[in-house]
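here is my input; please provide its structure:
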Amino acid sequence: MDKFMEIAAKVGSNKYMIAIRDGFASTMPLLMAGAVATMINNVFFVSWSLLAGIIGGENPAEHPFFIWAGQWVAPFFSAIDPGTLSLTAFAVALGIAYIRAKDEDVDPLSTVLITAGAFFILGPKTRVSEVASYIADYYGAMGILVGMLTGLIAPLIFIKIVKKGWIIKMPDMVPPAVGRAFAAIIPGFITLSAFALVPYLFSIGASTGFLAEGSASNIFALFEETMQAGLMRIFGGQSTDAFLPGLLGAVFFKMSQTILWFAGLHGPNLTAPVQSPIWGTFDTLNVQAFAQYGKDAVLYPWTGTSWVIYADLGGSGATLGLIIALKFFNKRPDAKEIANISLAPGIFEINEPIIFGIPIVLNPTYLIPFVISTPLLTAIGFILTWVGFAGRVVNSIPWTTPPILGAAMATNFNIGAIITSIICLAVSVVIYVPFVLLSNKEFEKQLAEQA
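Now for the predicted structure:
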């Protein structure tokens, strides 16, 4: 355990991993604004909305309300997407760059502006392929890996040059804003020149015949056709042979989070640099696909939100199940008070009070249920979603949305998803009950020894 915690602590304190984690988190105001606008459309105003299914009849598109809403209301909410969800990759690049600049005490504005320029230099953002999907550019989720790398590499070059002192220094009487601008000229030029090599090499490769006809014409297409396509095929594929890799990937990823939490390390924060680019991308793609194609959209079976609505009920370790088990089966007065205090936060997916109050961290009594609960619930949610019982995620929701309600909102009030969330909550309680009873016996033994 000492060695494990030492390694995990080093990973968790790595400045680049922290920048990825916090950079993704910094985009939430932008992305949630787009997600809310899309969800309003999906629930009320488009012909494939929840409301359309209730009042629209056999052909909602011909219902007077949805004809009116499609002309006057839905376009308003749809207009928000290009400035929010469709800028995911660009926003991630800027967010990571800002975190790195703040961490290194370098001017954040200059760093962010240079990173923005580097992102645009890398090549065409619009697809020209005849088999392009509904997303027409790489500013959004499909460019997220390039955006993440740009947010790491551009500030790295810029900051190193600034710290070497290769800057234009202005006299003290010059206004600070002007001084910072001049100081960024040389580091910015070198950084942007380094990024300009990428499209230049693609161009030379195409003109000299080094790149085969039909191969990727820019770094965005290259990443999509290789890394991103591979990861999405492994963890989010639609074919039958992708079921097992997707299930195992989701289960073992979630288990890594609970093991980290048990060791006293914030599992979701440490693993966010992996989760956000893969399963977070699935969230964005599903939301945009459903917004454009409705019930005909091809959706990924498991997304980052899927864990929220099925596995992380009350937080990592499905600790809302533990709180409920404590409320009904616990005999320890200290645990009773902790359960009472933790109930309200737990309903909104915040579980630090129960994790550090019981405590669960390094507590062998609760090791087994805490580590296995969310992986097991992941498997239940994944399988029921894959077979079509539970509807797939089509709306992004805040991670603090209470269980069951979250499943309803994320899947456009799909009955199967709601039932699946209820099943998962019940299973989590069943998992914890034997260990609450074991804790009662340990408490009785302690009282007997004291007596």
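
okay, CA-based contacts and neighbour counts for the rest of this
OK.

which helix runs longest in the protein?
If you go by DSSP state H, the chain has its longest helix at helix 415-450.

residue contacts, the closest residue to Leu299 other than its chain neighbours?
Closest residue to Leu299 apart from its sequence neighbours, by CA to CA, 6 or more residues apart in numbering: Asn286 at 5.4 Å. Going by CA atoms under 8 Å, 6 or more residues apart in numbering, Asn286 touches Val298, Leu299, Tyr300, Val393, Val394, Asn395.

which residues touch stretch 105-124?
Stretch 105-124 is contacted by residues 90, 93-94, 97-98, 101-102, 147, 150-151, 154-155, 158-159, 162, 180-181, 184, 188, 191-192, 195-196, 198-199, 218-220 when judged by CA under 8 Å, 6+ apart.

another sequence for comparison is provided below:
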Amino acid sequence: MMEKFSNFMDKWMVPVATFMNKNKYISCIRDAFAILMPMIIAGSFALLFNIYICGTTGLAGISGLEWLSNFSGMFSTVNYACINCMALWTTLIVGYLLGEKNEQKPLVTMIIAGCCFLSLLNPETISSDLGASSLFLSFFVSILSIVIFSKLMNNEKIKIKLPSSVPPMISNSFNALIPACITLFIFGIAGGILYGTTGMYLNDILYGIIQRPFNTIVGSQLGVSLIVIFTQLLWWFGIHGTFALNPIAQPVQAAALAANMAAVAAGTMPEEVYTKAFMHLFSNLGGGGIVISLALAILVFSKKKEEKQICKISMIPLICGISEPVVFGLPIMLNPVYLIPFVLAPLVTTNIGYIAIQAGFLTSNYVESISGMPMFIQQFLAYNGQFSALLLVVVNVVVAFIIYAPFVIMANKKELNSEVDAIEE
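Alright, predicted model coming up:
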């Protein structure tokens, strides 16, 4: 049975994960979100400060401190620049990274990607189209524009070549002039024809047909449950599951966070569940697979000194959400005893999260979660100071502990029986 499962993973899941890790286009999108993370965190905290300092429900609502509301702009502008322009920054970063991979001038490719992206937006609503609703358009445009530009740059016949006496910066600009113009006009003409024939801009079409349904499916309880299962299976097989599935998960999480921020700024309740903070509280708490609970179960039930030593050494990383010391140190990887609880524990706690939010016990977050922060502090800040988030940390650790404990006991019995058999022989 285990051999059949390993063969299935080898044949189907591992190649897909390897492709996603090595594909230069997917890796550029994944790396772009990693680069953007400090800005997303800054933007989310700017909204939080605006609410609690300059909002009527915060300090500005206290008699004598109403004047604080006059300074909300110093936070709202940061939030707009970081969150409401997310798609623009993503386009620029992907254009830069892809330019490097295609051995082009990255600053040139970055600007070209940005100009192509802006040329496809509705000029009348452009200030509201730069955020998460345009993320799919940003991926599509940044990749396609640089692919076209790179191919044109490889055609020496259309380059304007200047004498060697001309400074390199000017010479490079003229070299890229015709390829850049052709690329920009391709997107400008395509966008103009699309609007002229349909009365709609490409961003509206992509958002309505692809991005919104995709976000809804992936962010649903079933969609997130499937992501958790695939992530844990990849981890068990020795592949960084979270890293491998980030190109699918991160855009949806970023869009959900942006939607929650917009809802809070408009005075309504945030409704999107699947954010990075949700994963840090319900799926990756104490490391992927909630292995902090496994470590605690081993410390309580295991008779193996080497396992206990590994868990003791790994405890501080686990508190900060780093699971590699346990996954590869015990190991959990390719260990048939821990496969079921390693998948089951985060699957159960993820569904607890959906139930808690749908029941109103916990409100969806609108502050970005900071990876690597200690447990409890991370969840308290990400869920904007809700004490119910702290209680759910304890609930999740206990539930996962209960799931892991029988398998730890079983592993000890199996080891003991093996030792007895060896002595009898």
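
where does the TM-score land?
Overlay of the two chains. TM-score (TM-score structural alignment, normalised by the length of structure 2): 0.90; 413 aligned residues with a CA RMSD of 2.3 Å.

ok, Thr183 of structure 2 to Leu144 of structure 2 distance?
Using CA to CA, to the nearest Å, we find Thr183 of structure 2 at a distance of 10 Å from Leu144 of structure 2.

neighbour count: these two, which is higher?
In this view Thr183 of structure 2 and Leu144 are compared by other CA atoms under 10 Å, and Thr183 has more residues nearby, 22 against 18.

which of the residues in the strand or helix carrying that one are buried?
Using DSSP states H and E, the element containing Thr183 of structure 2 is helix 177-198. Applying a neighbour-count criterion of 16 or more other CA atoms under 10 Å, the buried positions in helix 177-198 of structure 2 are Ile178, Pro179, Ala180, Thr183, Leu184, Phe187, Gly188, Gly191, Gly192.

next helix or strand past it?
Sequence order places helix 202-206 as the next helix or strand after helix 177-198 of structure 2, per DSSP H and E.

can you tell me what part of structure 1 that next one aligns to?
Aligning helix 202-206 of structure 2 against structure 1 (TM-score structural alignment) gives residues 219-223.

mean deviation, the matching stretch versus structure 2?
Following the fit onto structure 2, the mean deviation recorded for stretch 219-223 of structure 1 is 1.6 Å by mean CA distance after the TM-score superposition for structure 1.

could I get the buried residue list for that stretch?
Buried-residue list, stretch 219-223 of structure 1, by 16+ other CA under 10 Å: Ile219, Phe220, Ala221, Phe223.

cool, stretch 81-98 of structure 2 as well?
Within stretch 81-98 of structure 2, the residues scored as buried using 16+ other CA under 10 Å are 81-98.

quick one on the thing from earlier: who touches the match of helix 202-206 of structure 2?
The contact list for stretch 219-223 of structure 1 (CA under 8 Å, 6+ apart) reads Leu122, Gly123, Lys125, Tyr138, Gly143, Leu145, Val146, Val198, Pro199, Ala216, Ala229.

export those residues as JSON lines, with columns for secondary structure and distance to Ile431 of structure 1.
As requested, the contacts of stretch 219-223 of structure 1 are exported to JSON lines (DSSP: H, G, I helix; E, B strand; the rest coil; distance: CA to CA, whole Å):
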{"residue": "Leu122", "secondary structure": "coil", "distance to Ile431 of structure 1": "50"}
{"residue": "Gly123", "secondary structure": "coil", "distance to Ile431 of structure 1": "52"}
{"residue": "Lys125", "secondary structure": "coil", "distance to Ile431 of structure 1": "48"}
{"residue": "Tyr138", "secondary structure": "coil", "distance to Ile431 of structure 1": "43"}
{"residue": "Gly143", "secondary structure": "helix", "distance to Ile431 of structure 1": "40"}
{"residue": "Leu145", "secondary structure": "helix", "distance to Ile431 of structure 1": "38"}
{"residue": "Val146", "secondary structure": "helix", "distance to Ile431 of structure 1": "41"}
{"residue": "Val198", "secondary structure": "helix", "distance to Ile431 of structure 1": "53"}
{"residue": "Pro199", "secondary structure": "helix", "distance to Ile431 of structure 1": "54"}
{"residue": "Ala216", "secondary structure": "coil", "distance to Ile431 of structure 1": "49"}
{"residue": "Ala229", "secondary structure": "helix", "distance to Ile431 of structure 1": "37"}
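
look up which helix or strand the residue nearest to Leu299 of structure 1 falls in, please.
Element membership for Asn286 of structure 1, per DSSP H and E: helix 281-293.

quick one: the helix or strand following that helix to chain centroid distance?
Next along the chain after helix 281-293 of structure 1, taking DSSP H and E as the criterion, comes helix 304-306. How far helix 304-306 of structure 1 lies from its chain's middle: 8 Å, per CA atoms, centre = their mean, to the nearest Å.

what's the helix or strand for the aligned partner of Leu156 of structure 1 in structure 2?
Here Leu156 of structure 1 is matched to Val147 in structure 2, going by TM-score structural alignment. Using DSSP H and E, the element containing Val147 of structure 2 is helix 135-153.

map Asn41 of structure 1 onto structure 2.
Applying TM-score structural alignment, one finds that Asn41 of structure 1 aligns to Asn50 in structure 2.

how about the strands in the stretch 51-200 of structure 1?
Assigned by DSSP state E, counting those that start in this stretch, the stretch 51-200 of structure 1 shows no strands.

for it, just list every one of the helices.
Assigned by DSSP state H, counting those that start in this stretch, the helices in the stretch 51-200 of structure 1 fall at 64-72, 74-78, 88-104, 108-121, 144-164, 176-183, 185-208.

so which of those helices is nearest Asn269 of structure 1?
helix 88-104 (14.7 Å; CA to CA).

and the closest one, which stretch of structure 2?
Aligned by TM-score structural alignment, helix 88-104 of structure 1 falls on residues 86-102 of structure 2.

that stretch: how far from the chain's middle?
Computed by CA atoms, centre = their mean, the chain-centroid distance of stretch 86-102 of structure 2 equals 17 Å.

ok, stretch 263-281 of structure 2 next?
Stretch 263-281 of structure 2 has its C-alpha centroid displaced from the chain centroid by 14 Å (CA atoms, centre = their mean).

can you count the residues close to the aligned partner of Phe413 of structure 1 in structure 2?
When structure 2 is aligned by TM-score structural alignment, Phe413 of structure 1 is paired with Gly385. Gly385 of structure 2 has 13 neighbours, counted by other CA under 10 Å.

check the gap between Gly385 of structure 2 and Leu391 of structure 2 for me.
12 Å.

and if you look at Val147 of structure 2?
For Val147 of structure 2 relative to Leu391 of structure 2 (CA to CA), the value is 49 Å.

neighbour count winner among these two?
Using other CA under 10 Å, the more surrounded residue of Val147 of structure 2 and Leu391 is Val147, with 18 against 12.
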